[in-house]
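# sharing a model that was predicted from the sequence below.
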Amino acid sequence: MTDVHSKATRSKNMRAIGTRDTAIEKRLAGLLTQSGFAFRVQDAALAGRPDFILDDYRCIIFTHGCFWHHHDCYLFKVPATRTEFWLEKIGKNVTRDQRDITTLMAQGWRVLIVWECALRGRLKLDDAALIERLEEWICGGGQTAQIDTTGIRPV
């Protein structure tokens, strides 16, 4: 099936998708600030340009959109048009994510992924639940973990 938009329209739509200060990043930044954590944002010198860097705890937090990073949840839907193109593009994102996490861990960073579904949508976690899980991981250790609608678990 072909795309319903012209190439120029599709290109314009794709350029409009933000890569920083997204709604999920703003929500997570507010929760981190509310909990008293000092952080930096999007350091281009680090692999994957992490969304949040907590130097005091030597940890990195990524906020991943469920569609763009292929999370197995209700927010991920395989596109009906140009399916092969989208699955290839998303697959490259997943491969890049794995490479970046491996690189960061080799540099001594701990890595947390917070999925979009935990931050927005009908099954999102409330602020108290998110703060509890963030504090648990940041202060408690563990090399890698992820937070989604089911809570926190190792990657």
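Looks like it came in fine.

# C-alpha only now, for contacts and for neighbours.
Fine.

# what's the helix ranked longest in the chain packed up against?
Scanning the chain for the longest helix, with DSSP state H as the assignment, gives helix 83-106. Applying 3 or more C-alpha pairs under 8 Å, 6 or more residues apart in numbering; DSSP states H and E, one finds that helix 83-106 contacts strand 110-115.

# try this one next to it:
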Amino acid sequence: MTDFKRSVLMSRVRQKDTGPELVLRKYLHAAGLRYVLHNRSLPGTPDLIFPRFKAVIFVHGCFWHAHGCRRATIPASRQDFWTSKFLRNKFRDVEDINSLQNLGWRVCIVWECALKGKSKVNPDLLVSDIVGWLKQDVRFLQVEGRRSH
């Protein structure tokens, strides 16, 4: 792939309102849950915020956040750059989660592989897990695809 083509491709990558995020929002809204989107005053700018439950959800792309599933590959070119970038992303994620929890927020991470592809989690189970988590006093939840590792 040429540098120009890669640049065009990368410029189209969204930070909010991604496909997996829109899928999750659709499921949760259909279940009657209401949320606030992308509050920049919170560490990490969570994708979904549930003020009533003092809870936030991040929808993480497996590639960008180096999940470890089959979607989380390292490009063949410039591997040092990508490895460094993924490590910085993971470090930033941990810092954001710790900051949110120190502020009293509960955090859920829903991985892209749980929302699409062959490893997709049944939408009813996904919503049930998230609703259960919201109603309990559990500080952290992570939802991964069925065959993510």
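Received, thanks. As the structure is a prediction and not an experimental result, all values here were calculated from the model.

# can you pull the TM-score for these?
The TM-score (TM-score structural alignment, normalised by the length of the second structure) is 0.93; 147 aligned residues with a C-alpha RMSD of 1.4 Å.

# one step back: corresponding residues in the second structure for the longest helix of the first structure?
Under TM-score structural alignment, the counterpart of helix 83-106 of the first structure in the second structure spans residues 79-102.

# with stretch 67-74 of the first structure instead?
Counting by TM-score structural alignment, stretch 67-74 of the first structure corresponds to 63-70 in the second structure.

# who's in contact with the matching stretch?
For stretch 63-70 of the second structure, the external contacting residues (C-alpha atoms under 8 Å, 6 or more residues apart in numbering) are 61-62, 71-73, 86, 89-90, 111, 113, 148-149.

# any figure for the gap between L100 of the second structure and F91 of the second structure?
Applying C-alpha to C-alpha, to the nearest Å, the value for L100 of the second structure to F91 of the second structure is 14 Å.

# neighbour count: the two, which is higher?
Set side by side, L100 of the second structure and F91 show more neighbours around L100, with 19 against 12, by other C-alpha atoms under 10 Å.

# now the strands for the second structure?
Using DSSP state E, the strands found in the second structure span residues 36-37, 48-50, 55-60, 106-111, 140-143.

# among the ones you listed, which comes closest to F81 of the second structure?
strand 55-60 (20.2 Å; C-alpha to C-alpha).

# and the closest one, how far from the first structure on average?
Following superposition, strand 55-60 of the second structure is found to deviate from the first structure by 0.2 Å on average (mean C-alpha distance after the TM-score superposition for the first structure).

# that strand packs against which elements?
Going by 3+ C-alpha pairs under 8 Å, 6+ apart, strand 55-60 of the second structure lies up against strand 48-50, strand 106-111.

# one step back: just send the strands of the second structure back as TSV, with mean neighbour count and distance to V127 of the second structure too.
What follows is those, written out as TSV (neighbours: other C-alpha atoms under 10 Å; distance: least, C-alpha to C-alpha, whole Å):
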stretch	mean neighbour count	distance to V127 of the second structure
strand 36-37	14	17
strand 48-50	20	14
strand 55-60	23	12
strand 106-111	23	11
strand 140-143	16	11
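
# just put those in a markdown table and tack on distance to L28 of the second structure.
Compiled in a markdown table, those are given as follows (distance: least, C-alpha to C-alpha, whole Å):
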| stretch | distance to L28 of the second structure |
| --- | --- |
| strand 36-37 | 12 |
| strand 48-50 | 10 |
| strand 55-60 | 11 |
| strand 106-111 | 12 |
| strand 140-143 | 14 |
